[in-house]
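Colleague: the amino acid sequence is not available; the structure is as follows:
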């Protein structure tokens, strides 16, 4: 059984014996987990999944999930199979220690605030990231003002 609640939904979904029956497309995502607190990893997840499950009332469900719902569904079904997001990492370098980012933030007079519409928002948290090499917390100062950025802005800054 899994319980999912997306940001725009008032009530959580309870899915009994969920099974992913089809995966389409791939996208790179930042993912964290309460089972591994203090870390984020860059992994690949499906753009869309189809699944079947049983509702708490016993009804058979067929689900089509896109983007964040697909990611959350894959993440939770992985847990049922004994898999953590860490098992999907291509390299340990794709894992970010958030405490190092917080230390780096205090060493500089600017920050980039990410309002993630993904899993971190579901956990009710807001993460602050510094532009630059996020794997070891070394910041590459690009500007001395506070920047509010989206994930795409972060990617652009880290490439530049």
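Modeller: Yep, it's here. Quick caveat: nothing in here was measured; it's all calculated off a predicted structure. Residues are numbered from 1 along each chain as shown.
Colleague: CA atoms for contacts and neighbours, from now on please.
Modeller: Fine.
Colleague: all strands of the chain, in order?
Modeller: For the chain, strands defined by DSSP state E occupy the ranges 2-4, 13-24, 27-33, 36-45, 48-54, 60-66, 95-97, 112-114, 127-129, 132-133, 138-139, 147-149.
Colleague: and those strands as TSV, adding distance to residue 159?
Modeller: Shown next, in TSV, are these (distance: least, C-alpha to C-alpha, whole Å):
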stretch	distance to residue 159
strand 2-4	34
strand 13-24	28
strand 27-33	16
strand 36-45	16
strand 48-54	27
strand 60-66	27
strand 95-97	17
strand 112-114	15
strand 127-129	15
strand 132-133	9
strand 138-139	13
strand 147-149	15
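Colleague: check it against this one:
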């Protein structure tokens, strides 16, 4: 395994993982068609967080496109990358933020601040495409902060209860 802190060239796996993570900067899903396998599977965890996925390739792309209803970006910054030849996988530890749509926000904008951490675990097929992703969320912040903000945003945008 190698870490992103050394000077070796980036593997195609790492490049694909970085491309995957970068789509959240703009929520443009176009690059996903090139890097995801036709058999792509995406699951979020831990199991205490429900209501998201699992998805196939089309379902995951639709999920990311759906985020555009409430936010303009979901900036994800890579903290650490672990690339494994032996398991044909890449693990990416990230920090994240949310840029909400102005019309989604009510009250004090400071209440809408969210900084979380995620772990993306990617496994690749023989062609070098991402075949499986397990995304581990910061469960405490996701349940206690993020989900209520999404619910408020949906109400503010007229899509809630």
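Modeller: That came through, no problem. Values in this document were obtained by computation on a predicted structure and should not be read as measured data.
Colleague: got a TM-score for the pair?
Modeller: Comparison of the two superposed chains (TM-score structural alignment, normalised by the length of structure 1) gives a TM-score of 0.27, and 75 aligned residues with a C-alpha RMSD of 5.1 Å.
Colleague: SS state for residue 153 of structure 2?
Modeller: When classified by DSSP: H, G, I helix; E, B strand; the rest coil, residue 153 of structure 2 comes out as helix.
Colleague: any idea how far it is from residue 56 of structure 2?
Modeller: For residue 153 of structure 2, the distance to residue 56 of structure 2 (C-alpha to C-alpha, to the nearest Å) stands at 26 Å.
Colleague: and these two? Which one has more around it.
Modeller: Comparing residue 153 of structure 2 with residue 56 by other C-alpha atoms under 10 Å, the one with more neighbours is residue 153, at 24 against 19.
Colleague: measure the more buried one to residue 60 of structure 2 for me?
Modeller: In terms of C-alpha to C-alpha, residue 153 of structure 2 sits 21 Å off from residue 60 of structure 2.
Colleague: and the strands of structure 1 as TSV, adding mean neighbour count and distance to residue 72 of structure 1?
Modeller: Output for the strands of structure 1, formatted as TSV (neighbours: other C-alpha atoms under 10 Å; distance: least, C-alpha to C-alpha, whole Å):
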stretch	mean neighbour count	distance to residue 72 of structure 1
strand 2-4	15	7
strand 13-24	16	12
strand 27-33	18	10
strand 36-45	18	10
strand 48-54	19	11
strand 60-66	15	9
strand 95-97	19	19
strand 112-114	19	19
strand 127-129	17	19
strand 132-133	16	27
strand 138-139	18	30
strand 147-149	15	23
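Colleague: flag every buried residue along whichever helix in structure 1 runs longest.
Modeller: Longest helix in structure 1, counting residues (DSSP state H): helix 67-80. Neighbour counts over helix 67-80 of structure 1 (16 or more other C-alpha atoms under 10 Å) mark 67-78 as buried.
Colleague: circling back to that earlier point, for residue 158 of structure 1, find the nearest of the strands of structure 1.
Modeller: Nearest of the strands of structure 1 to residue 158 of structure 1, taken as C-alpha to C-alpha: strand 132-133 at 5.2 Å.
Colleague: what are the boundaries of the strands in structure 2?
Modeller: Here structure 2 has its strands, by DSSP E, at 2-3, 36-45, 55-56, 71-73, 76-84, 89-97, 99-100, 115-124, 130-137.
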